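Student: I need the structure of the sequence given here:
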Amino acid sequence: MNISIAATDDEIAACYPIMHQLRPHLTQSEFVPRIRRLMEMGYRLAALTDEGEVVAVAGFRFGENLAWGRFLYVDDLVTDANRRSRGYGSALLNWLKQHAAAAGCDQLHLDSGTWRKDAHRFYEREGMRLSSFHFVSAVRAE
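Tutor: So this is what the prediction gives:
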């Protein structure tokens, strides 16, 4: 098992099949260019590989605000549906926590859809707690 930041286009593209399971609206042709645009704003894509194959990915970024101080925010966290319950998600989340601590972060944050009950149980098992509600409003003019 190895975890590293996907840096090359090939490494980013290798993450697509797993990320697509979490973000099915993304197309393969737009994935690398979109990740590259996000990277310009600080987004990073961590890939967990086992025997040379990507089995879990996490998209994250660093930030700082008045409420949380310096933090690592996890935008995306997903393990291949066919390989869950093998410790990959836990290993990736622990790596993210260590990465956050090494970068001087006070906290790690993530949002999870209200319907993702299995994910919520996983996060709670990993020592995370439900701390707030996230509200959203569409603002795009039609």
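
Student: Please make it C-alpha for all contacts and neighbour counts, starting now.
Tutor: Noted.

Student: how distant is the strand ranked longest in the chain from the center of its chain?
Tutor: For the chain, the strand with the greatest residue count under DSSP state E is strand 53-65. Its chain's average C-alpha position is 4 Å from that of strand 53-65, according to Cα atoms, centre = their mean, to the nearest Å.

Student: Which of the residues in that strand are classified as buried?
Tutor: By neighbour count on 16 or more other Cα atoms under 10 Å, the buried set for strand 53-65 is 54, 55, 56, 57, 58, 59, 60, 61, 62.

Student: and what of stretch 122-135?
Tutor: Neighbour counts over stretch 122-135 (16+ other Cα under 10 Å) mark residue 123 as buried.

Student: First-to-last residue distance for it?
Tutor: Taking Cα to Cα, to the nearest Å as the measure, stretch 122-135 stretches 22 Å from start to finish.

Student: Let's see this one next, to set against the first:
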Amino acid sequence: MSLHFFTVKKLEDLKRCFPVMRELRPHLSYEEYLLIYQEAQKTDGYEIVAVESGDQILALIGYRFLSDFVRGRHLYIDDLVSTESARSQGLGAKLLIYAEEIAKQNKCKVLRLCTGVENERGVKFYEKNNWTKRAYAYAKKIG
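Tutor: Predicted coordinates:
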């Protein structure tokens, strides 16, 4: 299988990525997806890198660069998903390596992400790929 990694720039590619993103974020409508992408891209430089074989998107990663007093400049991964049919083929691991290279090129020393406590499969995946649990993330709904 020949794989092609690319940064999504065109609306047609963003549209092709939506079914894959929806596997991770099933609550999103296409309209919400576009609006959130456009806002995150504009304010935080959010990018999506997709992996395709032929004309089929198999996996994607969404990331942005953040700076804070704890980690300095770092790459934050918001989204990482493979299609159900492409899982356990190493695409997620390849995307993490790809993100690490992007982080190095952009003078980051740390990559960060959060996953839900109920995501046992994800936790095992990250630990298998040499990620370390470092914090608890809290959220509080308002309104």
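
Student: Tell me how the two chains score on TM-score.
Tutor: Here the TM-score for the pair of chains, by TM-score structural alignment, normalised by the length of the first structure, is 0.94; 140 aligned residues with a Cα RMSD of 1.0 Å.

Student: rewinding a little: let me have the buried residues of strand 53-65 of the first structure in a markdown table, adding distance to residue 94 of the first structure as columns.
Tutor: Putting the buried residues of strand 53-65 of the first structure into a markdown table (distance: Cα to Cα, whole Å) gives the following:
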| residue | distance to residue 94 of the first structure |
| --- | --- |
| 54 | 17 |
| 55 | 16 |
| 56 | 13 |
| 57 | 13 |
| 58 | 12 |
| 59 | 14 |
| 60 | 13 |
| 61 | 16 |
| 62 | 16 |
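
Student: Out of these, which comes closest to residue 40 of the first structure?
Tutor: Nearest to residue 40 of the first structure among those is residue 61, at 11.0 Å by Cα to Cα.

Student: What is the aligned counterpart of that closest one in the second structure?
Tutor: In the second structure, the residue paired with residue 61 of the first structure according to TM-score structural alignment is residue 64.

Student: can you give me the helices in the first structure?
Tutor: Assigned helices in the first structure, in chain order: 9-22, 28-40, 88-102, 117-125 (criterion: DSSP state H).

Student: list the contacts for the counterpart of residue 5 of the first structure in the second structure?
Tutor: Residue pairing (TM-score structural alignment): residue 5 of the first structure is matched to residue 7 of the second structure. The contact partners of residue 7 of the second structure, by Cα atoms under 8 Å, 6 or more residues apart in numbering, come to 47, 48, 49, 50.

Student: Alignment lookup: the third one to the first structure.
Tutor: By that I understand residue 49 of the second structure. Residue 49 of the second structure maps onto residue 46 in the first structure, by TM-score structural alignment.

Student: Number of residues surrounding the residue mapped onto residue 120 of the second structure from the first structure?
Tutor: Counting by TM-score structural alignment, residue 120 of the second structure corresponds to residue 117 in the first structure. Neighbourhood size, residue 117 of the first structure [other Cα atoms under 10 Å]: 11.

Student: Look up how far residue 46 of the first structure lies from residue 117 of the first structure.
Tutor: On the measure of Cα to Cα, residue 117 of the first structure and residue 46 of the first structure end up 24 Å apart.

Student: now for residue 110 of the second structure: what does it line up with in the first structure?
Tutor: With TM-score structural alignment as the criterion, residue 110 of the second structure matches residue 107.
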